[in-house]
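Asks: dropping the sequence and predicted coords here.
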Amino acid sequence: MLKVLLLLPGLLCAAPEWSVWRGPASEGNYDHETTWKHDWLPTGPKTLWQTKVHTGYSGIAVSEGRAYTIGNSEGEDLIQCLNIDTGKIIWNEKYPQDLVPKYNPGGPNAPPIIEGKWLYTLSKQGLVSCLDKASGKPKWRNDLATTAMAPMPTWGFASCPVLVGERLFLNVNESGVALDKETGKLLWNSPPSPCGYAAAVPFTCRDRDAAAIFGHKSMHVVSQASGKVLWQVDWPTKYGENSADPLIIDNKLYLSSWWGQGAALFDPNKDSTKPIWTNKEFQNHIQPPVLFEGHLYGFDGPVHKKKIKGFLRCVNFATGKTVWSKPDLKGSLILSNGKLLILSNDGSIIAAKAQSEEYQELARHSGLGRRTWSPPVLHQGRLYVRDADGTATCLDLR
């Protein structure tokens, strides 16, 4: 049986009360969410609230009756805490930060994450913060542009922070950095260099605790303890745009990028960098696919290019062969109990069956904003989405 590696230790038994980037095991699977339904009214699922959260692509994290996201307004980033029943702002924490628009509205890219009472964030220009999630009071901050000598990549830092034990991992510099989660102190660094945009992915490689860091020009598998490179494969793309998180499946490493690269599967436990398979028509631009019953479901094509056609594709994981394609669809998706919840890049939420026979749509609702590039978050039967122009929406799917 194919198995996606559970990435976050301690989450094997049950889902945590707080939401985790791409689900409890960080692989896009929300099978613990059993109360949501797709038999929506013609007007769509009930909208509980919509709130202005300012410009940016940061996703949403949820914990103990509160939702958190980040936006930019008038030269400042705002880390915002919202009531999940009303959408009203409970607190916000501000700090100076440039909007940095570049072929898009700009604003923060990385979603916040939560562990226990602490909220962790990464700004577009490299400021890492740890805050008390109840009050917004900062515990520590670390400006990686200074402490790690990290140059900002073309579209700004974008990787979701990832916690494993006492370490906080970030895709910064050539092959990542690690911070002490309690103090923010830099534990190890890699050579100063533009980085990729994907989150670090913890896993076991060569019997060692490792992390996959999708860099600007290469995929690096590094030691969690020291940052030493254990395995590496060249993966050059235009502008270094390696954005979709790698996947670890049955101890194999899956990679995909746009700009003609496509997808490939590797075994980083071997010295060889020869791919097990490749698929040039499965170019995941920003979000990675999900795995269900031996098949990958994900998007081919750039989310921002209207003139370039996009596809939702089903790919056989064992062979890398495309099984079916649904044209004119791109965005992000998550998996829950044999169904895909798709958030298209133009603000439609779609429920579809995760099946290898054919694409089968179950429900669709439009009007959730423009440039909806961050994946939706499903938490306790509610779906949280946001768009780059600064509108956060909470839908009740129960």
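Replies: That came through fine.

Asks: from here on, contacts and neighbour counts on C-alpha atoms
Replies: Noted.

Asks: now the closest residue to Ser159 other than its chain neighbours: which helix or strand?
Replies: Spatial nearest neighbour of Ser159, chain neighbours left out: Ala199 (4.5 Å); criterion: Cα to Cα, 6 or more residues apart in numbering. Following DSSP states H and E, there is no helix or strand that holds Ala199.

Asks: residue contacts, Ala199?
Replies: Taking Cα atoms under 8 Å, 6 or more residues apart in numbering, we find Ala199 in contact with Ser159, Cys160, Pro161, Val162, Leu170, Asn171, Ile213, Phe214, Asp245.

Asks: most neighbours among the residues you listed, please name it.
Replies: Ranked by neighbour count (other Cα atoms under 10 Å), these have Phe214 at the top, with 35 neighbours.

Asks: just checking, that one touches His220?
Replies: Yes - under the criterion of Cα atoms under 8 Å, Phe214 makes contact with His220 at 6.3 Å.

Asks: shared neighbours, those two?
Replies: Both Phe214 and His220 are in contact with Ser175, where contact means Cα under 8 Å, 6+ apart.

Asks: how many neighbours does Lys46 have?
Replies: 14.

Asks: scratch that, Glu293
Replies: Residue neighbour count, defined by other Cα under 10 Å, stands at 14 for Glu293.

Asks: go on, the one 3 residues further on?
Replies: With neighbours defined by other Cα under 10 Å, the count for Leu296 comes to 23.

Asks: ok, now Gln80?
Replies: Using other Cα under 10 Å, Gln80 is surrounded by 23 other residues.

Asks: over to the spatially closest residue to it that is not a sequence neighbour. Which of the three states is it?
Replies: In this structure, Gln80 finds its nearest non-sequential neighbour in Asn92, 4.4 Å apart by Cα to Cα, 6+ apart. Three-state assignment for Asn92 (DSSP: H, G, I helix; E, B strand; the rest coil): strand.

Asks: try this one next to it:
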Amino acid sequence: MNPIPRLLVALCALFFLTLPAAAESGGLPPMPEPVTSFGATIDGGWLYVYGGNTGKAHEFNKECVKGDFFRLQMPSGKTWESLPGGLSLLSCSLVTYEGKVIRIGGMTARNEKGAKDDLLSTDEVMRFDPATGKWELLTPLPQPRSSGDAAILDHTIYVGGGWNLSGKGGGGANTHWYDTLLTFDLKAPEKGWQSQSQPFQRRALAAVAHAGRIWFIGGIDNHDELARNVDWFDPATGEWGKGPDLPDDTMAGFGVAACEQGGKLYATPFSGKVLALSADGQQWQEVTKLNPPRFFHRLLPLPDGRLAAVGGSNHQGHVGELELISLEAKTSAAAPAASSAPADPPVAKGASTGASVQQPSEPGGAAWPQWRGPNRDGIAPETGWRKDWPADGPPKLWSVQVGMGLSAPVVADGRLIAQGNDGNGTDTIFAFDAATGNELWHFSLPCKSNAYGMEIVPNGPAATPTISGGRVFALTREGDFVCLDVSNGKLAWQKHLKDIGGRRPVYGYAQSPLVADGRVFLDIGAKPGRVGSTAALDATTGELKWKAGSGEAGYSSARMFERDGHQFVVMLKGEALDVFDPADGHVLWSYHITGRDYTNSLTPVFVGHRILVSNSSEPFARLLDWDLAAEPNVRVAWKNQQFALLFNNPILYRDCLFAFNEKRRSVTEFTCLNAETGEAHWVTDTVPIGTFILSDDHWIFLTREGEVVLAPASVTELKPAARFKALDGKCYATPTLANGRLFVRDNAGTLNAYDLRVPGR
């Protein structure tokens, strides 16, 4: 092997002269045999550890390279359990999928102690089933590989970095450094391993799945230069990119460990610093320090929100103690979670007590309290508002800045609630006087600003808050869910969806909370093979009432409806439309529909009891019919190939469905369909694509370019009556109409109010 320069060993000695006393391990037992360069993973509350090296630095032989396999219940286990081992390996990787542990690659030592190194990388891939206690062979790697790392995203394994040692010393001509990324789809194993180029040659690095990407952090390169580099791969686009380098500390990123916890990326290099990637993805921020520091260890996320540092070594030798790292009090990115209302909940920022918070100047009136209006159908029930707009548009009442996002404003009892992100890692929920625009209160909480990392994907919150029962319910892109007192912004309770088993969708959470009958219904998502992707919380306390269903979370918002005296909730999740009983979550029936990155975004639309489903990936939009019986007999009433829905939602009007067809994204096709047959009456490009609502037999459009267009609603044509430029930025949010006032916002955060009231009324 190519040894690291001896100067680095001297630097290690200097670094560890001032080590503090050892940290507490939370009462956990030390490792059965302290090791470095091992495989480890967490699944189902169990920590699994395989193989590793018990020898001194640069000592590799049959005696010190291990093939033992252990597990420990986390975070309070008392005894390590010995499991069936296998090939003696160091530098292997462990990942988990559907409750099973998968071991990938690594290298073994064929030499006796004291003999010249004879190190051989392996192509072996094995899967262990804890239920049976047995290993089984999976498809081997295309070539032997060790000292790289692996991560799993959705159902695909990614293996990057590393080298191939072919024995007899393992250096020079006997070493091949890899510049390829390997992938293996566990849902399609017959396809085998796939290979593509990676823009680096490094080993002793860490791989982590985070924010829909695979991150490769630190290591040492093929020129024996210690690396601080951070590279990422985006499976959705096939593109590579770069993150910020690790800090320039001793040993850089050699032997670094990393993991994701609570939607954030953490890394611990040789310095002992626990680093968190900033919300904007531009820098590493020190959160705390390991005590003692270590490298060639593993950093793993615990179900309770902490991190576990396992194994590794430093200048003083191998580290056998596990260290548990609490993040809540040490980083601004962690927000306190509560399962019930605290005795003295925090007060919203900008208000010292409830009494000091301003009240709206015009309480009461019509409400638009949730996503798409009172009934979640895009229809405002009020009538008699002004339709003879001046050429430059109706009077602007006020304008405020709420931060970037796609979240639409909601209105109830004279208050307007809006949500946005400041671009510096903070989401804020605002309450304004709907009549004047004066701020009444605001509540802020940490949330990273970069939701996905591609410019085409807008950032900031995508979910619209819900006002119900004197409370505001709001969800961040990363899964923090808060319940606030609408009168003063005080926190009633808070949850993180990951803490109740949720799985963040690729582009972040976008659903607008459905609050009904004292409960909050949420599509939280779940890992493949797990049950519990739909959750119901008590609206008053936040207590989890039930979890049910399966599959990835989608980007749709649920609706409640009644049929023949029975209540149901319908939810278009990431992989299917589910119709379930709100009392216990029992799924009455499910209809499979999905798309790339599980982009089911349509809020369900009802035509009687029938339900429309569509996305931009499936060939057809479908209207589903079903029977109210033990066997629901779900069937397709009709299908249409040119009614693809992604960023806008249809409205049912006079037995017709109206929406922009998004099958061809560069073309505007506002379409009118016969709701009974699915046949198109007409298609027009008169109004550019955007969002729209219906009120008093008129459409109000907000185009992507910020133009507001008014047109009479008709089943025969679309003929605009007035239009004006309301906003300068891109617009994806839906307009809001309440009490004769129109509210529109753009993605950058400008929120404007316009007066549609008839003068003198």
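Replies: Nice, I can see it. Quick caveat: nothing in here was measured; it's all calculated off a predicted structure.

Asks: any idea what the TM-score comes out to?
Replies: The TM-score (TM-score structural alignment, normalised by the length of structure 1) is 0.90; 380 aligned residues with a Cα RMSD of 2.0 Å.

Asks: re earlier: just give me the match in structure 2 for the residue nearest to Ser159 of structure 1.
Replies: Matched to structure 2 by TM-score structural alignment, Ala199 of structure 1 sits across from Ser557.

Asks: ok, so what distance separates its match from Leu406 of structure 2?
Replies: Computed with Cα to Cα, to the nearest Å, the distance linking Ser557 of structure 2 and Leu406 of structure 2 is 14 Å.

Asks: equivalent analysis for Val569 of structure 2, please.
Replies: Going from Val569 of structure 2 to Leu406 of structure 2 by Cα to Cα gives 24 Å.

Asks: quick one, which of those two is more surrounded?
Replies: Between Val569 of structure 2 and Leu406, counting by other Cα under 10 Å, Leu406 is the more crowded of the two (26 against 20).

Asks: roughly how far does the residue in structure 1 sticking out farthest from the centre sit from His365 of structure 1?
Replies: Farthest-out residue of structure 1 from its mean C-alpha position, per Cα atoms, centre = their mean: Pro42, at 30.4 Å. Distance of Pro42 of structure 1 to His365 of structure 1, computed by Cα to Cα: 8 Å.

Asks: Thr51 of structure 1 now?
Replies: Per Cα to Cα, Thr51 of structure 1 is found 19 Å from His365 of structure 1.

Asks: equivalent analysis for Leu144 of structure 1, please.
Replies: Between Leu144 of structure 1 and His365 of structure 1 the distance, using Cα to Cα, works out to 41 Å.

Asks: do the same with Asp271 of structure 1
Replies: Distance, Asp271 of structure 1 to His365 of structure 1, by Cα to Cα: 48 Å.

Asks: more neighbours, the two?
Replies: Between Asp271 of structure 1 and His365, His365 has the larger neighbour count (other Cα under 10 Å), namely 17 against 10.

Asks: identify each buried residue in stretch 38-50 of structure 1, please.
Replies: Of all the residues in stretch 38-50 of structure 1, those buried under the rule 16 or more other Cα atoms under 10 Å are His38, Gly44, Pro45, Trp49, Gln50.

Asks: what about it, distance to the chain center?
Replies: Centre-to-centre, stretch 38-50 of structure 1 and its host chain are 25 Å apart (Cα atoms, centre = their mean, to the nearest Å).

Asks: ok, now stretch 216-223 of structure 1?
Replies: Counting by Cα atoms, centre = their mean, stretch 216-223 of structure 1 is centred 18 Å from the centre of its parent chain.

Asks: what range in structure 2 does it sit on?
Replies: Aligned using TM-score structural alignment, stretch 216-223 of structure 1 spans residues 574-581 in structure 2.

Asks: next: stretch 348-362 of structure 1.
Replies: Matched against structure 2 by TM-score structural alignment, stretch 348-362 of structure 1 falls on residues 707-721.

Asks: Gly338 of structure 1 maps to what in structure 2?
Replies: Matched by TM-score structural alignment, Gly338 of structure 1 corresponds to Asp697 in structure 2.

Asks: isn't its match right next to Arg654, touching?
Replies: No - look at Asp697 of structure 2 against Arg654 with Cα under 8 Å: they stay out of range, at 10.1 Å.

Asks: what do we get in structure 2 for the residue farthest from the centre of structure 1?
Replies: Counting by TM-score structural alignment, Pro42 of structure 1 lines up with Ala391 in structure 2.

Asks: could you pull out the strands for the stretch 251-398 of structure 1?
Replies: With DSSP state E, counting those that start in this stretch as the criterion, the stretch 251-398 of structure 1 has strands at 252-257, 262-266, 277-279, 290-292, 295-300, 311-316, 322-327, 331-336, 339-344, 349-353, 361-365, 377-379, 382-386, 391-396.
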